[in-house]
Every structure is written in C-alpha cells, then in structure tokens.
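Engineer: Sharing a model that was predicted from the sequence below.
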Amino acid sequence: MKHFVTFLILLLLADFTFSQPAGKEKFSLHLSLISENGKIKTREYKSTDSSEIKSIIETEIATLHNKGFLLAYDSTFKKDHFTTCKIFAGCRYKAKTDSVFIKKDSLNTLFYSLFKNSKYYSYSATLRQKENLVKTFENTGYPFISVTCDSLIFDNQSIGFRYIIDKGPLILYDSISLHGDVLVKSKFLMRYLQLPSGTPYSEKNIQAIPRRLSQTGFLESSRSPDLWFGKDKARINIYLKKKKANKFEGIAGIIPPPNDSSKLSVTGEVTLYLVNTLHHADKFSLHWKKYDAEGQLLDAEFMYPYLFNFPAGMDLKFNLLKKDTSYINTLVKVGVPYFFSGNNFAGLKYEQKTTRVLTKTPSSSTANINLNSAGLYFYWNNFDRIMIPRKGLGIEAEVMTGKKEIKKPDGEKSNEDYFSQHLQMSYHFPVAKNFGIKTELQHGLLSGKTIFENELMRIGGYKTLRGFDEESMSVQRYVSGLVEFKAFFGEYSNTFLFFNAASYYKNISEKINDSPYGFGWGIEIETPAGVLSLMYALGKQFDNPIELRNSRVHISLVNAF
C-alpha cells in the first residue's frame, strides 16, 4: 500500500510537470481554407498557448457556419508543437424566404419574410430577425406573443424556417397608479410617458419610464414600475421620487472704482426658478439684474407643457430693461413649444418689442421703435443635474423675423424689415475621475436697414464675458466662447481656471470692432445654504493693458430645493 501511494504521488507530480507550458515554446498552425470550387487560401499562426491554436480553428469554423457554409468541417493533424489544419467550406446555403403562420389571427394566414435582408443563411441573422419580429408585436399591443419553430425547410442549397406565432390577446393601456410623495397630475404623466388610456401596449414605452421620468428634471423612479394585466387591459404602478429642481441664485459683482472715485461699485443679480408648482411640470422663472448705478433688468417667464394633454404647450415671457436715463425697453413673447423628449422642445414664437427714448436731447443713434416679429425657437439638453453639471450638452437657439416701425426725434416715421438670431451651446464632460471641462459658445445677430443703440444686444459680465462690467458692451453681432477647467473635491465643490473671449461688431454712430478676452480663477463650495461661488477675473479690451486694479470679483450663491 505504501509503495502504491508513493507511485501515485510521483505520477501526479509528473503529470503536473509535463502539463506546464514552456515559457519560450511556440506553437505553430498552418491553416488551409478550401472553398467549394477547390480554391485554397493559407494562413500561418504562432502562439505560446496551445489552447489559442484550438480556438483559432473553432472560430474559423463558426464564422463559416454563420455565413451559410453549414457543412464546413476541419481535418487536423498535430505533431509536437506544429498543427496542420484543412478546413473544407462546402456549399453555401441561401436563405429561403418562407412564410410565418400566425395562429388565431383574424386575417387567417399572414406572411412575413424572416430573411428579407439576407441573401445567404446566417444563424445570427435568424435570431436577430426572430427577435425583431417579437419586438414588433410587443410594441404594438401583444406582450404575450409566443414564437415557435414549426419546421426546417431544405430545398437544394436553400434553408428556411416556418414559425408559428401565437399573438395572444390585444392589450390596451387602462390607467396608471402613482406612488410616492410627489404631486403630479396622472393625466399629464400618462401623456408625457406615452401611455395614454386606450392605446396599444408597448414594451418599449414601459422600459423607457425611468429614463423619461429623469428627463423631467424634477422626478425620478424610486423603483422599477410593475404592471397588472386584466382582461385586455394593462394598469401600471409607477413609483416616484422628487429631485431637487427648484433653484435660487444670487450674484454680486464688485467693480473697482474709476480714476476719479474712491468708492467701489456693486452689481447684483437674483434668479428664482420654480418647477411643478401647478403639478403639471410647469416652470416659472423670475430674473432681476442691476448692472450699473441706474440700469436694471427684469425678466419673467412661465411655461405650461402638454396643454390639454397634447405634446404642445404655452410659453409666456415678459422683459423690461431700463438703461439709466437713456431709454426703456419692454418685450412680450408668446410661444407654442412642441415637446419631443423630456423638457426638450421646438416651437413657434411671436414677440412684440417696444423701446422708448427717455432723454429729451435728440440723437440720431436712438429712436422710438415698435417691433413685431415671429420665428422658431429650440431647446435641448441632457445635463446630468441642474446645478454644476459634470456631463451633458445643452443647446438654445432662436431665429426671428418681422417688421419694425421707427419714429425718429423729428417725428419722421418709417417701416423696415428686421431679422435676429441667437445661439447658446454648452458642453460638460469629464476628463478624469475628479476633473472636468466646461465649454460654451454664444452667438447673436441683429440685422436690418437701420439699427439703433437702444435696440442692441448687451454682453459682458458673469454669464456672457467674465472680466468685464455687467452688460457693458452693446453689440450688433457677436460670438463668444468659454473654456473652464474644473477640479472637483466634493459632489459640487470644485475649483476652476477659465478663459473666455469674444468678437463683436456694431455700426451706429461709428464702426466698432473688437475682440476682448478675459481669464481668471474661481472656487465653488457646497454649504448648508447652497453652493457658494467666488470668482476673480481680469479682462483686456481694445488696446488697454491688463491691470490688477481693473479686476472683477463675482460672488454668488446657488441653492437647489
């Protein structure tokens, strides 16, 4: 017995030793592919792993089978570390276009081609066509469809399958049941999620529920939806959780004193953004800005989506701008957005703008203007969160055309064509675990026979061109860009370096064309009150040198709730 155990141990050790791959040994494969007409293609392979040689042969056979060479086989000879393999492809089978019988269908027998896009038989194509067939029925009201292979059909060098399909009953949406502490109207949600009562069941729409809820910006799923099927009806339980979507933002800007003053100037800006106050995914925003001693801006907007449970909504906006004692502008906009995905929309817009000159001193650069215009506008974004997104793309665009009535100081009136366009794009993307980049592009254009100072666009400051006073540049057309490099040290907390530049033009009393730029550093810190931001910026305009005494400091607080 003792000798037997010793012999067994030695045998196992010997087997273990001889089964180890030699570190420098190489295995060779000479592969010959022989086609149906006898043509030969040869390939050479080398590997330090014998199992890889075997895998190469099996892969070649499987590839031929999937291309319709169903009878492909190999003849393999091994000697030491050298393998010779001949693979005979055989004949290639064509895909036979055959019928599919639908059981219990009101039209008796319907015919579907499983191979309408395939000239030759392919096993993977067969599975793909079968899956597509099942998905088609699942998304048109038949969630209980079953597909079984009835027979295999060979005809010379063709192969086909005959499937029997039992569609099951036609299922229609009945209602949804909402669970959670979020108040939102079920009629709106049924339309928004594309689950209106009485329409055919769609598996695709059920699977899309979590994604579409997240796209609202204020809702998300707390768990996957579940379904109850009754007689020809489907009821859906949806579990909701509120996301922080309301936002308050306050910004203060500190401007260094001019040469003849020792006092600092302070600018201010407040934004309030509220979502779902009427439980219909509605949005309300209020924006106020003080950009110099006597200049102020007030902006209010209300949007009500899915009006009467249709994808179209209502968009109302009011804007008031007062430029010290020079002029005052009012703007009223009415839009009809069509929602195609989440909060994203495209729509039609009408606006009426009035500008009135306040100064009594006549000037050829200003005039009283009444403007009526109409056009298209577009909004789309897929930001991962409302505050300080780390990834996503956002696009806002508007094109307007119309007529403006001009009344000059001397009482002369005239009518002219008017055209404007605006574009804003921002893109956030991560470059490492705690690092990211934000890029932004803005563009604006006003076009017409006569353009006056009091109808120009205004840029400069925290949101358009950092390193300069708020709304300090009046422009007829411009393009600006921003690059921001962020280093995160918390969910929202980060420090960043930035560079922004612009090119603008205007021709009122004289032609002005300049390319200002600014750069600086900032930090955003998450606090119990919100995200506190501090930014220091320098800018260069015209031929003026960069000076520290002309720096700009912006302080802001953003709170989502």
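Structural biologist: Yes, it's here.
Engineer: all contacts plus neighbour counts: C-alpha atoms, from now on.
Structural biologist: Will do.
Engineer: which ones are touching the closest residue to residue 246 other than its chain neighbours?
Structural biologist: Once flanking residues are discounted, residue 246 sits nearest to residue 274: 4.7 Å by CA to CA, 6 or more residues apart in numbering. By CA atoms under 8 Å, 6 or more residues apart in numbering, residue 274 lies in contact with 245, 246, 247, 283, 284, 285.
Engineer: Below is an additional structure, to be compared with the one above:
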Amino acid sequence: MQKTSFLFFIIYILFSSELFCQNLYLKINGHTEFETDVIDSLNYLKAHKDYASIKHEADSVQKRLFKMGYIENGFKEIIKINDSSFKTQVHLKKKFNTIYIYYDKTEVKRSFLEVISKNVFDDYFELEFINIEKALNFINSKISEEGLPFSKLRLSNIKIKDNFNLSAHLIIESKKSKRVINNIIIKGYEKFPRSYLKHYLKIKPSQVFDLAKIENKTNQLTNLKFANEIKSPEVLFSKDSTTLYLYLEKAKSNSFDGFLGFGTNEETNKLDFDGYLNLNLTNNLNFGESFKLLYKSDENDQDTFQTDLTLPYLFNSPIGVDLQLQIFKKDSSFTTVNQSLKLHYQINPKHKLYAGLLFTESNNLLTEGTLSILDYKTQYYTLAYEYIKSQPYNLLFSIHSKLYLEANFGERKANNTQEKQSQFYMDAFKIFNLNRKNSLFLRLNGASLNSNTYFENELFRFGGINSIRGFEENSLFSSLFGLINTEYRYQLNNSIYIHSIIDAAYFENKILNTKEKLFGYGLGFGILTQAGLFKFNYANGKNENQKFKLSNSKIHLSLIANF
C-alpha cells in the first residue's frame, strides 16, 4: 500500500505542471509619487504566468495612458529584479485635457457634434481627450445611418495648441453616393406578407441603408404571432446595388381555447356546468389576417356567439379593417345583435388606433310586456386605442402588458324616441417581473354606459373566469362596473406555475338602483403540455355583506392549444 501511494506521488511530481508553475509579478512606477498614484489607479494586472503576459500588460497600460491624455508618456525597459519579480518605470510628462477638432460642415452635421460636445462652432468643436475614441465612433455610426456604411474617420495634422490642449483636423473618407436598399429577399418563409415589411417593420426598397436600424426593426417580429426571425439580417453589397436578406420562419399561430366550469346551484343545490369554445385562426392565407370564433354557454341559460375578422394593410396601404358580429341570447327574455366595422392604423408594432361604427339591435322575446326589456336600436361612432408589449422569451406569459381604451358616442332608438348615449370601456394588464420565477399580475377592467334611461337588455354583463372569478359566467348585469384581478405567480419551471387569486369589483345597476362590491379569492395553477396550456382555477366569490360559504366556490378549467 505504501509503495502504491509513493508511486502515485512520483507520477504527480513528474507530470503536474502546476506544482512547478510560479507567478511572475510586475510593478510599474512613475517618475514621481503623483505619477505612481495615477498608474496604480488603473488597477493594472500585477500577477502573470509568463514574461509575454508582462510585456502585453505594459503595452496595455501605455495605451490607456495615451487615451487619458498622457500622449508623451515614455516607458523604460522592463527589468528583472529576481526570479519572480519585474519592474519598469514610466514618465507620464504633460497631460493634455482638450482637443480642438476642425471639421468640414458639408461632411458632418452639426447636430451630430452637439450630442458629443458642449462647445460646437462653425468650423471646430471641443472634446475632452478621454472621449475622443467614443466620439469618433459615434460620428461614424451617424454617417453610416445616412447611407454611407463604408465611411472611415481619422484625425490628421495633430498639433500642440498650448500647454494643455491639442488641435487636429477631422478627415472623413467615404463614397459620395449613399447606399440604399435595392432588393429584399426573404429566406425560409418566402410567403411572408410583404405588406408587413413595408408598414409593420417599415423596411422597403429605396430606403437609406442602415443595418443597425434594420436589426432593431426586425426585432419587432417578436410581437407577431405568425413569424419568427431565425437569424440576424445579412447584406450583399455589389458595385451598384444593396441586397438585404431576412431569415424568417412561419410560426404556429392558431389557437383553440376552452374551459369547463362547474359549481353548486344555490336554488336547486344541483351541480351546474358551463363553458366556452374560442377558436383563433391567424395568417392561414399568408396575408396576416385573423379570424376568431367564440361560442359560450353558461349555467344561467345564456348563449353568446361572436365572430371577428381582421384584414390588415388593405391594398398594401397602412389601413386595415376589423369586422365583428356578436349575438347574445338570454334564455327566453331577449336577444341582442351587435355589428361593428372599424378601420385601424398600426402606428408601430406596439401601438394601434381604431375608428368605426357600432350597430346594435335588441328584441324582447317575452310574451308579456315589461318596462325593463324593450326593443331598441343603437348606432355609435367608435374611437379606440391599443397598446401591446410582448415578452416572447416566456412561454407561459408571452404578453407583458396590454392597454385597450374604447369610446362610443351615438344614440338609441326605442318606442319612437331617440336618446343620446355614450359608452366607455377599458381593459389593461401588466406583469411585474420580480425575478426569474416570481411575478405579480395586475389587471384593470371596466365599462360605463351613460344614458338618461336604461334597459335591462343593454346593460353590461360580467363575471366568471375572464372577469371576477368565483362568480357564474355573465351573471352580473350593470350600467357601470370596474374590477381588478391580481395574481402572485411562482414558476416552478418553464412549463408549470402556481398563483393566488384576489379579485375585487364594484358595479352599479341604474335600473335596480343598486351599488355593490364583490370579492373573489382562490388559488390556481397552469401547466404547459404538448396539447397546450392547461389552467385550473378554484375561487370563492362573495359580496361585501355576505359571509364566506364554501358552497359558493367555483372551479374553472381551460385549455389553450396552439396549432
């Protein structure tokens, strides 16, 4: 045993380079104590593995001193003190603080110079010596943005102006003709809608070439559901043309969303079921179009059927159209049909404006007359704004924040009378990412109907999994409501999360002359499976004067599948 241990020890000594490896140390002194303090402030590397590393560090220190303004500094020869220590001395000499750079105002815009210098004049500008490299890189990038990507900058005729300042001339070498995009070629997803290049990404032929701006624009593809960028754009320069290559792929953008809810009916003490189906089809015709189909049936014998069709960038213009049809039936009481036509303008990938018309017609189905449900027709003029910010890196929560505001102004016709009305609607949410696993979700939703008189069949309907949880779907009727949904979310991994449910709502019903506060509490979780995102919510709802009852709890199940 002792012989074996001794043998391993001999082998380690023979073959381990670390045992005989020693650190070499470098000390750089200044000509004076002040100069030594300046050099030490650079925090240069003192321990090295070989002499080549020592020589490289000395050269690096000298370059850093040049950039600080000590352009006349001189290093002496590196001297070996002993087997592990080396030293050298440097004389910093004079420090130059400012350089006066003369330029040709026909070659560089004064507005560029005013970003990097506080003192800009018609023929020269001043720079702190330490900022020269950064400033020249900035000027060069701005010239490249002007369509001159091969421009080169240098300082010429550098002279000593006085004891602490220098002067120089800015020389710009570039071709006089600007580079523009002559051709755009898409690889991978050749049928990508060209209208999105022009109006969404704002990339088009004859545009001044600027690769940095192009890369920034293609990053906006993360906001599109139907396309992904495979790799960064590339450019082919020829003598007379510039060809831009974009590498894209078509993404799964269709989704199917449904849920099943059940709870105990307070009147019959029996189990009631409710649910809905939500189908979204996006870009199946490679036009960027979207079609939505929603059917909802709940335990209150209410049925909702809704279709939405969005056609973006009609006739290759920046204007798109949104069409919607919604039919709502309340047991045997009434039906309401909503039809809307909106034109939208995409300001940029995050912001969108809407303007259009909304038509509503409602019919009383009751055989016996009632003052609260009447036949009526409305016509509104609609204005709306939408903001969406995505976070595509998160598979569970791909939308970071959203804001939708809508205002409707018009009149209602009923019983041969006309009455002015207005509606306001808001839906907003945001995710506050505390760290990689913890986040807070906050949503605000509300609507208001302003009128002199109100009918039951024109009131807003809310409640349920997409509203205040713990209540039956669309069981609450109001002329005004506001609600807040909050969730504390904890991600166990990239595909599983658990969350709390704390909801609150306030609503008014002008027909019944009631004002009420509601609360919902519960827990839930979500699992990203191969079939889609499965959600489970358990929530209990109550009003402010009601005691907590376990029988009021609701369980909501939903599945969002992408295909």
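Structural biologist: Happy to help now that I have it. A quick note: this is a predicted structure, and the numbers were derived from the prediction, not measured.
Engineer: TM-score of the superposed pair?
Structural biologist: Put the two chains on top of each other and the TM-score (TM-score structural alignment, normalised by the length of structure 1) is 0.77; 492 aligned residues with a CA RMSD of 3.7 Å.
Engineer: related to what we said a few turns ago, map the residue nearest to residue 246 of structure 1 onto structure 2.
Structural biologist: Using TM-score structural alignment, the partner of residue 274 of structure 1 in structure 2 is residue 281.
Engineer: Its match: helix or strand, and which one exactly?
Structural biologist: Using DSSP states H and E, residue 281 of structure 2 maps to strand 271-282.
Engineer: Against structure 1, what's the mean shift for that strand, could you check?
Structural biologist: Its matched residues in structure 1 lie on average 1.1 Å from strand 271-282 of structure 2 after superposition (mean CA distance after the TM-score superposition for structure 1).
Engineer: buried ones in that strand?
Structural biologist: By 16 or more other CA atoms under 10 Å, the buried positions in strand 271-282 of structure 2 come out as 272, 273, 274, 275, 276, 277, 278, 279, 280, 281, 282.
Engineer: Among those residues, which one lies nearest to residue 144 of structure 2?
Structural biologist: Nearest to residue 144 of structure 2 among the buried residues of strand 271-282 of structure 2: residue 282, at 37.7 Å, using CA to CA.
Engineer: pretty sure the closest one contacts residue 309?
Structural biologist: No - here residue 282 of structure 2 lies out of contact with residue 309, judged by CA atoms under 8 Å, at a distance of 9.9 Å.
Engineer: What spatial separation is found between residue 117 of structure 1 and residue 99 of structure 1?
Structural biologist: 15 Å (CA to CA, to the nearest Å).
Engineer: Neighbour count for these two, which is higher?
Structural biologist: residue 99 (17 against 11; other CA atoms under 10 Å).
Engineer: Trace that one over to structure 2, please.
Structural biologist: Residue 99 of structure 1 maps onto residue 103 in structure 2, by TM-score structural alignment.
Engineer: ok, now residue 502 of structure 1?
Structural biologist: Checking TM-score structural alignment: residue 502 of structure 1 goes with residue 505.
Engineer: Count the residues that sit near its match.
Structural biologist: The burial count for residue 505 of structure 2: 21, using other CA under 10 Å.
Engineer: Find the nearest non-adjacent residue to it, please.
Structural biologist: Of all residues not flanking residue 505 of structure 2 in the chain, residue 483 sits nearest, at 4.0 Å (CA to CA, 6+ apart).
Engineer: Work out for me the element that neighbour sits within.
Structural biologist: Going by DSSP H and E, residue 483 of structure 2 is in strand 480-491.
Engineer: likewise residue 502 of structure 1?
Structural biologist: With DSSP H and E as the test, residue 502 of structure 1 turns up in strand 494-507.
Engineer: any idea which helix or strand comes after that strand?
Structural biologist: Remark: after strand 494-507 of structure 1, the chain's next helix or strand is strand 511-514, criterion DSSP H and E.
Engineer: can you pull out the helices in the stretch 201-350 of structure 1?
Structural biologist: With helices called from DSSP state H, counting those that start in this stretch, the stretch 201-350 of structure 1 shows them at 203-207, 209-215.
Engineer: The stretch 401-550 of structure 2 too?
Structural biologist: Using DSSP H, counting those that start in this stretch, helices in the stretch 401-550 of structure 2 do not occur.
Engineer: From residue 312 of structure 1, how far off is the residue opposite residue 345 of structure 2 in structure 1 once aligned?
Structural biologist: Aligned counterpart of residue 345 of structure 2 in structure 1: residue 338 (TM-score structural alignment). Using CA to CA, residue 338 of structure 1 is found at 4 Å from residue 312 of structure 1.
Engineer: cool, and residue 472 of structure 1?
Structural biologist: Taken as CA to CA, the span from residue 472 of structure 1 to residue 312 of structure 1 is 38 Å.
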